[in-house]
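In: The sequence and its predicted three-dimensional model are supplied below.
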Amino acid sequence: MSRLNRTSHPAPTHPEKILQFGTGVLLRGLPDYLVQKANEAGQFNGSIVVVKSTGSQTDEFTGQDNLYTVAVRGVQQGQNVAETTVISAISRVLAAPTQWDEILRLARNPALQIIISNTTEVGLNYVEESIFQRPPESFPAKLTAFLYERFRSVGGSKAKGLVVIPTELVTDNGLKLREAVEKLATFNELGKLFTKWLKFHVRFCNSLVDRIVTRPTDEARQALEAETGYEDELLTFTEPYHLWAIEGDDRVRQMLSFASDATPQIIIDEDINFYKERKLRVLNGTHTLTMPLGYLLGLETVADEMQHADMSRFVESLMLDEIVPTVPDYGTPGMDKAAIRQFALDVLDRFRNPYLDHLLLNISLQETAKMQARNVATLQRYYDQFNTVPKHMALGFAAYLLFMKAVREEEGQFIGEITASGGVISYPIRDEKAAYFYGDWQTVDVKEASTVHTFVKSVLSDAAIWQADLSTLPGFVDAVAENLNRLLNEGAEATLRQHMTA
């Protein structure tokens, strides 16, 4: 079987309008996919130059003439979706360690309009360094060097300014990146004229990306290659749902001509907080509150949770009855309670997608910080509205406390254990608070309910973790402690069954 290439799949060439820092599946499955669709519709007529920041090997792209396949699989509003698209929007992939001069030459390209990035979550952090290294180390320094080269080549022209859209999952990612670039400009003494051009003619946009994109399993890869008749080392699987919300004005809309009335999945608005809050609370918050219980049941993926009768009902009830009512709405069509509920129903479809292996253990990374960021405000809002214990949140929080119970430490890694399918499964607790919980669990006698209650109250009252004293919420300590006692002494299956029939 031959490898995907432009001989077997001819594709048009377009002017290079986008510079992209990052080669990962999220960029391939969302922004690059949307640019491809716009090109096919005659709405953009632009290609993407990709920068690989680490490593000098780009063979996985060049070996396929920079083509790759996006397979969209899943269920959307009750309908099965199966779409396969060959993406030809990438013109070149350049390795920063060995092709930095070529990357800087691109800054002189008058057709260039947009810069997109997806580095690590710490990739937007300011690092004090020279931008004149070849290449600079950090992503903000690379970007500053590129923008400075652009400024020098266009003489500070307003017409040759750029739109910069980071897609990292960081709050106010555009503002954070702008701050890092401005600090680097000052440290490197790039001058007042550059600083002025940067301020007025380079627009840094906060953005939100929402699409689950994965690499395929071996079985899925083999099945798709048999269907397409070619091999693809960059094969990308994704769900039907996708959203890219970008904070911008009319100038941004003009530059991002791949966004139009025909692409409602791309939202350009001067305020995207509604979309960020909706995703954070409904999708991310549900993941964080349900992951521990699902894993304690011996399940591996989100789709497994949705195939488990009691767990599926728990996820749905938690989301629709306790989270959705607390999400602030703007009272306008598309940003009201109806839009929040429809989003939740779409999320439930996404959770049920059998084609995506969304591992629960991957969701568990830094679970404590996620619980604080995603669910504390939801919990407080629920009390403000209903003045009673949210029973599903209480069980989710109890399961989280049990998930954080390490049985041993191995070379600095805390290890938890569950009993499932007749055997014992060990798992890593990848959380900055793992040592904290390991110490606190030593005070608990699982057969003594009073020690469990004391432990729960101690954790919930720790304002250093939650930025609030959750023990003051009426009845919440008692409800969490009761659920935790049941989990410890009756097991996850029996506890969940009783919970859903109560």
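Out: Yep, it's here.
In: From now on I want contacts and neighbour counts done on CA atoms only, so please keep to that.
Out: Will do.
In: What segments of the stretch 201-350 of the chain are helices?
Out: Listed in chain order, the helices of the stretch 201-350 of the chain (DSSP state H, counting those that start in this stretch) span residues 218-228, 250-255, 273-278, 285-296, 302-307, 309-317, 337-351.
In: Compare those and report which one is nearest to Leu488.
Out: helix 285-296 (10.8 Å; Cα to Cα).
In: before we move on, back to that, of all the helices of the stretch 201-350 of the chain, which one is nearest Gly475?
Out: helix 285-296 (18.5 Å).
In: What ranges does the stretch 301-450 of the chain have for its strands?
Out: Ranges of strands in the stretch 301-450 of the chain, per DSSP state E, counting those that start in this stretch, are 406-410, 413-420, 423-428.
In: Does the closest residue to Phe139 other than its chain neighbours belong to a helix, a strand or coil?
Out: The shortest distance from Phe139 to any non-neighbouring residue, by Cα to Cα, 6 or more residues apart in numbering, is to Gly123 (6.3 Å). Under DSSP: H, G, I helix; E, B strand; the rest coil, Gly123 falls in the coil class.
In: hang on, the earlier thing: okay, the strands of the stretch 301-450 of the chain in a markdown table with distance to Ile465 and mean neighbour count next?
Out: Supplementary listing: these in a markdown table, determined by distance: least, Cα to Cα, whole Å; neighbours: other Cα atoms under 10 Å:
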| stretch | distance to Ile465 | mean neighbour count |
| --- | --- | --- |
| strand 406-410 | 18 | 14 |
| strand 413-420 | 19 | 17 |
| strand 423-428 | 21 | 13 |
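In: And these: which comes nearest Asp310?
Out: Among the strands of the stretch 301-450 of the chain, if distance is taken as Cα to Cα, the winner is strand 413-420, at 16.5 Å.
In: list the helices and strands the closest one packs on?
Out: When contacts are defined as 3 or more Cα pairs under 8 Å, 6 or more residues apart in numbering; DSSP states H and E, strand 413-420 sits against helix 285-296, strand 406-410, strand 423-428, helix 434-441.
In: dropping in the other structure now:
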Amino acid sequence: MKRLSLQTLPDLAPQVRRPAYDPRATTTGIVHLGVGAFHRAHQAVYLDDLLAGDPQWAIAGASLRRADMRDALAAQDNLFTVAVRSGEGTTLRVVGSLRAIHVAPENPEALLAAMCDPAVRIVSLTVTEKGYCHDPATGDLDPAHPDIAADLTRPRAPTSSPGLLAEALRRRREAGIVPFTVMPCDNLPENGPTVHRIVSQYAALIDGGLARFVENDVAFAGTMVDRIVPATSEADIAEVSAQLGAEDAWPVMTEPFTQWVIEDRFPTGRPDFASVGAEMVADVEPFERMKLRMLNGSHSTLAYLGYLAGYETVSQTMADAHFERLIRGLMTEEVMPTLTVPGADLGAYRDALIRRFNNPALKHRTWQIAMDGSQKLPQRLLGTVRDRLAAGAPVDRLALGVAAWMRYVTGTDEKGTAIDVRDPMADRLKAIGAAAGRDAPRLAAAYLGVEEIFGRDLAEHQGFVRPVTAALAALLDRGAAATVSDYGRVAA
């Protein structure tokens, strides 16, 4: 079978959607840090739609860790397939908006040169929560983070996202080139202001003048992004390639739903995002909070409990009526009362999420969602917890999600089998679990004492400590399925 490429585009299966433009005729206007499955199924698709009418906004991507994505797509002229799966079947489209992929550890200079191109007016990011090298509990830069410590020893050749942004902005300022707008597309609360603060704090460690420039003269456009994108399996690659009529080394799988809400803060120019379905707003924070708390908070809760109960995917977990009732109750009773979103129907959004979670064609693994929980919990669950506690309201279902994370990161499942916990703090969390043993009060107190996750307030608030400890005791004694059954009965 021939490989997907510009040359083989005309030979693809007739039902496959192709770029409505010549990718070779586009120019790069956006550099994107963190080219992964989500970016390729989300932002790259919007830009693919847009390039047909405005060819100056192609993407130069960058990997901050590995070369595997670059190596997979280089032989395909950076084309790739987006497979949209639903209960009605799978549709394929080939995306051509990605013009190049740089690998920061191999050649940071080439990436910085791309970021300093005057034609580049936006640098966007999907580096995951941990890629910002910050303290999730405070939202501030962690100067002791290994990537930051390394960059500070070689600030002209950085490889972290804060280091790359600061150095590129320094070079543009020195050359008299207007700064690009920074557009984070990760699940951070107030991601625009948060990343602005992180980069400013990093710059301050390099040069006071640069810090003032970042603080006063660089725009940071906050966003809310939403599309479920499972990891691509070998079976997915084989299936897509067969339907495509050409070999695609790394397609992406996703759902029909997609959403992109963007703060309109682009003083040096931007594409017409609204023309391809993005929502341009003055303040993205209410939408971001809605998504983080309702979708991502529910997803994490499902991931930990579902994995412990033996379910491999989200849809399998949701097929258990007790889990669906739990998640509906979590959103309705504990999350929605903390949200005010202009123009949004929270009940309709909840119902849409329930339908999306139930999509059997989208095999989103609970283990994948469970990754990096120490970075995700503060944004996805603990902000809601704090708002509920401040209102004197119960947090039973939220506490169950947190307790499930605690049970998961001990590193051993309900059958005594080791869990492959992927988390920046995995070793420390496993050691805490080993030291505390299966004594729920002791184990809960030990995990709540991790200030980088819980701060100091939650470990001392009995309105949180009590339900977390009770939920953890139930999970240890009875297991996830039986515990969820009890909680599900009281769900709305």
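Out: Great, that's in hand. Please read these numbers as outputs of a predicted model, since none were measured by experiment.
In: Quick TM-score on the pair, please.
Out: Aligned and superposed, the two chains score 0.77 in TM-score terms (TM-score structural alignment, normalised by the length of the second structure); 455 aligned residues with a Cα RMSD of 3.8 Å.
In: could you redo the strands of the stretch 301-450 of the first structure as CSV and give each row distance to Ile246 of the first structure?
Out: What follows is the strands of the stretch 301-450 of the first structure, written out as CSV (distance: least, Cα to Cα, whole Å):
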stretch, distance to Ile246 of the first structure
strand 406-410, 41
strand 413-420, 39
strand 423-428, 36
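In: And those: which comes nearest Leu112 of the first structure?
Out: By Cα to Cα (comparing all of the strands of the stretch 301-450 of the first structure), the closest turns out to be strand 423-428, at 45.0 Å.
In: Pick the most deeply packed of the helices of the stretch 201-350 of the first structure.
Out: Highest mean neighbour count of those: helix 285-296, a mean of 25 (counted as mean count of other Cα atoms under 10 Å).
In: Leaving out the residues flanking it, which one is nearest to Leu401 of the first structure?
Out: Using Cα to Cα, 6+ apart, the closest residue to Leu401 of the first structure is Leu484 (7.8 Å).
In: How about residues contacting the helix or strand encompassing the one you found?
Out: Assigned by DSSP states H and E, Leu484 of the first structure belongs to helix 476-490. Residues from elsewhere that reach helix 476-490 of the first structure (Cα atoms under 8 Å, 6 or more residues apart in numbering): 389, 391, 394-395, 397-399, 401-402, 446-447, 449, 452-453, 456-457, 460, 470-471, 495.
In: so how much does the next helix-or-strand element following that helix differ from the second structure once superposed?
Out: For helix 476-490 of the first structure, the following helix or strand on the C-terminal side (DSSP H and E) is helix 492-501. On superposition with the second structure, the mean distance recorded for helix 492-501 of the first structure (mean Cα distance after the TM-score superposition for the first structure) is 4.1 Å.
In: relative orientation of helix 492-501 of the first structure and helix 476-490 in degrees?
Out: Put simply, helix 492-501 of the first structure runs at 130 degrees to helix 476-490, going by axes from the mean of the first three to the mean of the last three Cα atoms, to 10 degrees.
In: Could you name the helices and strands sitting against helix 492-501 of the first structure?
Out: helix 309-317, helix 476-490.
In: could you dump those to TSV with distance to Phe204 of the first structure?
Out: Converted to TSV, those look like this (distance: least, Cα to Cα, whole Å):
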stretch	distance to Phe204 of the first structure
helix 309-317	37
helix 476-490	42
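In: Looking at these, which is nearest to Trp100 of the first structure?
Out: helix 309-317 (48.1 Å).
In: what's in contact with stretch 390-401 of the second structure?
Out: 300-302, 304-305, 326, 329-330, 334, 381, 385, 388-389, 463-464, 467-468, 471-472, 487.
In: switch to 7 Å and redo it
Out: 301, 330, 334, 381, 385, 388, 464, 467-468, 471 (Cα atoms under 7 Å, 6 or more residues apart in numbering).
In: And for stretch 354-364 of the first structure?
Out: 73-74, 214, 291, 295, 300-303.
In: Tell me which two in these are the farthest apart.
Out: Arg73 and Tyr295 (24.7 Å).
In: want to throw the contacts of stretch 390-401 of the second structure into a markdown table with distance to Leu152 of the second structure?
Out: A markdown table is the format used below for the contacts of stretch 390-401 of the second structure (distance: Cα to Cα, whole Å):
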| residue | distance to Leu152 of the second structure |
| --- | --- |
| Thr301 | 37 |
| Leu330 | 43 |
| Glu334 | 43 |
| Leu381 | 33 |
| Val385 | 36 |
| Arg388 | 40 |
| Phe464 | 39 |
| Pro467 | 43 |
| Val468 | 40 |
| Ala471 | 43 |
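In: Who wins on neighbours among those residues?
Out: Thr301 (30 neighbours; other Cα atoms under 10 Å).
In: Now it: closest residue in space, sequence neighbours ignored.
Out: Thr301 of the second structure sits nearest to Gly401 (Cα to Cα, 6+ apart), 4.6 Å away.
In: Near the one you found, how many other residues are there?
Out: Neighbours of Gly401 of the second structure using other Cα under 10 Å come to 26.
In: neighbours around the equivalent of Pro216 of the first structure over in the second structure, how many?
Out: Matched by TM-score structural alignment, Pro216 of the first structure corresponds to Thr232 in the second structure. By the criterion of other Cα under 10 Å, Thr232 of the second structure has 16 neighbours.
In: just Glu333 of the second structure next, same as before
Out: Quick note: Glu333 of the second structure (other Cα under 10 Å) scores 17 neighbours.
In: Provide a list of residues in contact with the residue most central in space within the first structure.
Out: Central residue check for the first structure by Cα atoms, centre = their mean: the C-alpha nearest the mean position is that of Leu169, 5.3 Å away. By Cα under 7 Å, 6+ apart, the contact set of Leu169 of the first structure is Glu121.
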